[in-house]
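Colleague: quick one, fold the following:
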Amino acid sequence: MAAQDERPSHPHQNLDRSVMAAMAQLTGGVSPHAVADAWTDWWLHMARAPGRQLELIEKAQQNTLRLMQHAAAEMTGKAQDAPFAPKANDTRWTHPDWAKPPFSQWQQGFLALQDWWDHATDDLRGLRHKSAERTGFMIRQMLDTVAPSNFPALNPGIIEKTLQTRGQNLTEGAAHLAADVVQTLTQAKRPIPEEFALGKHLACTPGKVVYRNDIMELIQYSPQTDLVHPEPVLIVPAWIMKYYILDLSPENSLIRHLVAQGFTVFCISWCNPTADQADLSLEDYRKRGVLAALDAINAIVPGRQVHANGYCLGGTMLAIAAASMARDGDDRLASVTLMAAQVDFIEAGELLLFLDESQVAFLEDMMWEQGYLDRPQMARTFAAIRAEDLIYTRAVRRYFLGIEDLPSDITVWNGDTTRMPARMHSEYLRGIFLENRITAGRFAVEGKVIALKDITAPMFVVATESDHIAPWRSVYKTQLFTDNDLTFVLTKGGHNGGILSEPGHKGRHYRISHRRAGAPYMGPDSWLKGHDPRPGSWWQEWTCWLEQNSGAQVAPPAMGARDKGYPALCDAPGTYIHQG
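Modeller: So this is what the prediction gives:
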């Protein structure tokens, strides 16, 4: 597959890579060169922009005046609405006393400062857009560390809890902090609680592992209906996480739902690679993952096309595989479903803030040293995107309010981390993410460029409204680079929660549209205005769509095909799911 060009290097460059790898361990994988470049770009452009400087002085004066007027109104009992409001996802200010002095004044002072810096790091003529976004992001990270909600003496919720418990919350919080420090230093994985044991309470849909190689296990799920749709379903999860996000508790398992609707379901369970597998490539995951799974399914359910479903990075890989199959005349796919999966990465959201040539080289050197990128290193990046909620709100609850993190199926899964092989992740970061080769017509499979427009199988594409990893407008662009029959769904929720939208889940809604093959493209904003939300779960729309693209029901196939080299090896969820 397309990757960075191989160029001969001097042996002394290994010394450079070792130094960079050591530095990466100290900085958590963040390139100081990329940080310095963004700040320098912003500062130099600001220094030669006296008009923007005057604008910022006026902005500071206006914000200060609004704060003073609000404080005076509160003192006289005539306060109206607060002049500054928290951002949509900022849950730090939910305690009612934040609306009362003196807490309201501390909160408003912080929000006023945040508002000023948002304006200061906005686009500036001549400034690289990425530099503006990156400096704004870094400023938000710094401001979040000094938010009044973080300090016991300034947070009304902490004060109230401390008085109620006579300080017991602080004692319990100190114990939580000590435990977390030890866990961070040792990098020991927390054991999965017994009430969420894998194979018993989570990932418990009955089935068999029918194929295994060094990259993946293929699970075939046992039928739950007397008749099934003849075309089987293959699920390709992301390798950045374990597959059972799609088979959590029985009530919110997408896999169990599909089986109950009369589908024969297969799912890939990726291995958790070690340093010995550092040289695994994207091509290995395509050929010995997706294509090997299709070969096994064709042997177990012969003569039938396959409904393929890819989630997150698994969807990106599935799109690559589907395009290469279409190019080569391989028509084994009955349909292609992409869930929260991107094929174009120009608008890949705040994750782009972390990637440029310097940052990718920095990560490559770290992976070169250890053989893989560990998911805790990725998790820090994802947490930083929503630091006010995923870092600081959690820290206040855990360390100052003394509230233990109650496990749930999704938090247990989220803590069950995986690694990414060095070569494969480098190829992904460079070829797919940084250079956007798939839609630029520069991504080659087996030496020949692929094109998404070659895919003729019908598509079902799902995006989620508040996705910070695969923003919905980026997912929507699948319609820009394909010409086939395509159904697009935009559902409520985030990257994981929006996909886990089982029927009966309260407060859910979705928008849906159908584009005929060859129809003209409609931009995302126009699409949003023209499609009203519908209450309920998109799962039912999807299963109906699968049924419409399937034949008449038949008797279920056997579990595996021993005579063709695909015996039932063990019970689901298999062995790779337990790899730590």
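Colleague: contacts and neighbour counts: CA atoms only from here.
Modeller: Will do.
Colleague: unless I'm mixing things up, residue 135 is touching residue 41, no?
Modeller: No. Counting by CA atoms under 8 Å, residue 135 does not reach residue 41; the two are 9.4 Å apart.
Colleague: just give me the neighbour total for residue 186.
Modeller: The tally of other residues near residue 186 (other CA atoms under 10 Å) stands at 9.
Colleague: how near is it to residue 415?
Modeller: Distance of residue 186 to residue 415, computed by CA to CA, to the nearest Å: 15 Å.
Colleague: ok, residue 114 next?
Modeller: 32 Å.
Colleague: more crowded one of those two?
Modeller: Per other CA under 10 Å, whichever of residue 114 and residue 415 has more neighbours is residue 114, with 20 against 16.
Colleague: give me the secondary structure label for that one.
Modeller: The local conformation at residue 114, judged by DSSP: H, G, I helix; E, B strand; the rest coil, is helix.
Colleague: here is the second sequence; please produce its structure so I can put it next to the first one:
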Amino acid sequence: MSNTKAEAGGAAPPPQFDPKMIEPFLVKNPEALSVNIARSLENLGKAASEWLQPRESGEKVDIVIEPVTDIVKTLSSVVEYWIKDPQRTLEAQTYLMSAYFNIWMQTLAATAGQSEKAAVAVRDDKRFSDPDWKATPFFDFLRQVYTVTADWVETLTAKAEGLDDHTRHKAQFYVRQLTSALSPANFVLTNPVLYKETVAQNGANLVEGMKKLAEDIKAGKGDLRIRQTDASKFKVGENMAVTPGKVIAENEICQIIQYEAATEEVLKRPLLICPPWINKFYVLDLNPQKSFIKWCVEQGHTVFVISWVNPDERHAEKDWVDYSRDGINFALDTITKATGEEKVNAIGYCVGGTLLAATLALHAREGDKRIKTATLFTTQVDFTHAGDLKVFADEAQLQNIEKMMEADGYLDGSKMALAFNMLRASELIWPYFVNNYLKGQDPMPFDLLYWNSDSTRMPKANHSYYLRNCYLDNTLAQGRMELAGQTLSLHDIKIPIYNLAAREDHIAPAKSVYIGSKLFGGEVTYVMSGSGHIAGVVNPPDKVKYQYWTDPSLDGEFEDWTKRAKETPGSWWPHWHGWILEHHSKTVPARRPGGDQLNPIEEAPGSYVRVRV
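Modeller: Model (predicted):
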């Protein structure tokens, strides 16, 4: 009868309710759930105590007024633009309300069993990849409303007029932080996966999660240090940073490591690597399969690496002059003692590359010609387009950072780690928050994330100089940087430069690196690798991952270069090694660490890199 009625034009009967659809969401054991909720609240209280204890004792003092004030002030400038004109306000509200209405109508249609095409085009988001986000009308509604609202807020921020570039950049950054934090994927009651997990375990996941929360706040000495990997699976010197070598010299600033030769003949020019002090050098020596250092040794390079000290209050006044003189110059002196060589190839990574560039400009003024070629990995020398880290670089925020450093003489490593994680909060913060504290699960072991969590402190004088001269005032690019009584110009650097950028780099954007390439006074080979700040550099040839782009000309804008550039599959490492050989390929018998002049102090990777904070 029902088929006849439908064929006659009558309304189709509503779909039958399928209890299996909601069965996983129904609480089976409310008593057990209640007990576990109480236990999770108890553990949450322990977490709160771990947070309060160092603040009550005066061990930790939070400076939060200035950052919160800046967020409110920045976002208020966006709100002001949209509300001061009634017509703009109406248009913005109408667009959002229309989108909400369409989502609501679509949800009603889905609930009624109608298979109408979605009325609202909602972009896909990997946070909502589980099928329940779309299969269950309630969660599908939340997913769409959140996505539409987040996109709407980001669009209003981008289209707000009358903002200077820095204010707009900050506003967009703060909005992304807020929308990432408020995602329904981050809460038990609004995430179908978490909700079902909690029901299935009767809340045991929350008990374990809050226990982990308390442990991570205790590990952070009052700050939340989110674990991103199973740290128990890694140990520096045992299964990380294991390329054979010796520490052959050290001072207050650094240790110098020389790695043992793997070939009978080695290139006459030694290779010096100057890593960033914001992270530890062993990102270039994670394990034998990923180690750039080991690969270089196998290609016949005599490799020396600067291993920076993990500073404390004793290093408060160590500045860029110290890091240049007692870091790079000390390494060059050590190389000469160990090998007898005066001419060196040098590599600088990230801020280590910026220091190397500044030192090369200083060397040009002082007549020091020991470095014959320089390679820069994801290094900025012009900070005009410096990416999202520039959000933190205005006078008010720098004064706040300097105030934080004043008490101890350094910036705690967790602050820098948080800043880097915030650049990709949807990938590096919230997934781990959900997995660790709401699912109650342990993270998977991942060597790169272990290295990422092995943070370092920043000396007060060094960090303040870096932020002010690079991010705030861009003095190196403008020929105004003062170092050791000299005014530096990158144009004075005439040696060949291999300048590597990474296409998806959010710390040293490829465009920023390209613009900086034009400031040097000699031959510059600009190369762009696939992936980002780390994976774009740590890309062994045998993995056959990603690609790189080359073009010999630096004419035109960055966009012009990318149109001309030739794409080559795989790692850029062999291309770089070929570049090195083009400039000097003479070989000599293999050298042993320290040579005849220096006695090794200890085995690589040394003691400085093992200091954890």
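Colleague: what's the TM-score here?
Modeller: The TM-score (TM-score structural alignment, normalised by the length of the first structure) is 0.89; 550 aligned residues with a CA RMSD of 2.5 Å.
Colleague: before we move on, the earlier item: neighbour count winner among residue 135 and residue 41 of the first structure?
Modeller: Using other CA under 10 Å, the more surrounded residue of residue 135 of the first structure and residue 41 is residue 135, with 26 against 16.
Colleague: the second structure: which residue goes with that one?
Modeller: Aligning on TM-score structural alignment places residue 135 of the first structure opposite residue 171 in the second structure.
Colleague: residue 314 of the first structure too?
Modeller: Matched to the second structure by TM-score structural alignment, residue 314 of the first structure sits across from residue 352.
Colleague: what helices or strands is the helix or strand where that match lies leaning on?
Modeller: Applying DSSP states H and E as the criterion places residue 352 of the second structure in helix 351-366. Here helix 351-366 of the second structure touches strand 271-274, strand 344-349, strand 371-377, going by 3 or more CA pairs under 8 Å, 6 or more residues apart in numbering; DSSP states H and E.
Colleague: residues in the first structure aligned with the first one?
Modeller: Strand 271-274 of the second structure lines up with residues 233-236 of the first structure when matched by TM-score structural alignment.
Colleague: from residue 484 of the first structure, how far out is the nearest residue to residue 140 of the first structure once chain neighbours are set aside?
Modeller: Spatially, and ignoring its direct neighbours in sequence, residue 140 of the first structure is nearest to residue 114 (7.4 Å; CA to CA, 6 or more residues apart in numbering). Residue 114 of the first structure sits 45 Å away from residue 484 of the first structure, going by CA to CA.
Colleague: the stretch 51-200 of the second structure: helices as residue ranges?
Modeller: Assignment of helices within the stretch 51-200 of the second structure using DSSP state H, counting those that start in this stretch yields the ranges 65-83, 86-111, 132-135, 137-159, 165-181, 192-200.
Colleague: mind listing what's buried along stretch 553-567 of the first structure?
Modeller: Across stretch 553-567 of the first structure, burial judged by 16 or more other CA atoms under 10 Å covers 556, 557, 559, 560, 561, 566, 567.
Colleague: count of neighbours near the counterpart of residue 471 of the first structure in the second structure?
Modeller: The equivalent of residue 471 of the first structure in the second structure is residue 509 (alignment by TM-score structural alignment). Close neighbours of residue 509 of the second structure, defined as other CA under 10 Å, add up to 23.
Colleague: next: residue 131 of the second structure.
Modeller: 11.
Colleague: what about the residue most central in space within the first structure, helix or strand, and which?
Modeller: Centrality entry for the first structure: nearest residue to the mean C-alpha point is residue 469, 4.1 Å, by CA atoms, centre = their mean. Residue 469 of the first structure is part of no helix or strand, with elements assigned from DSSP H and E.
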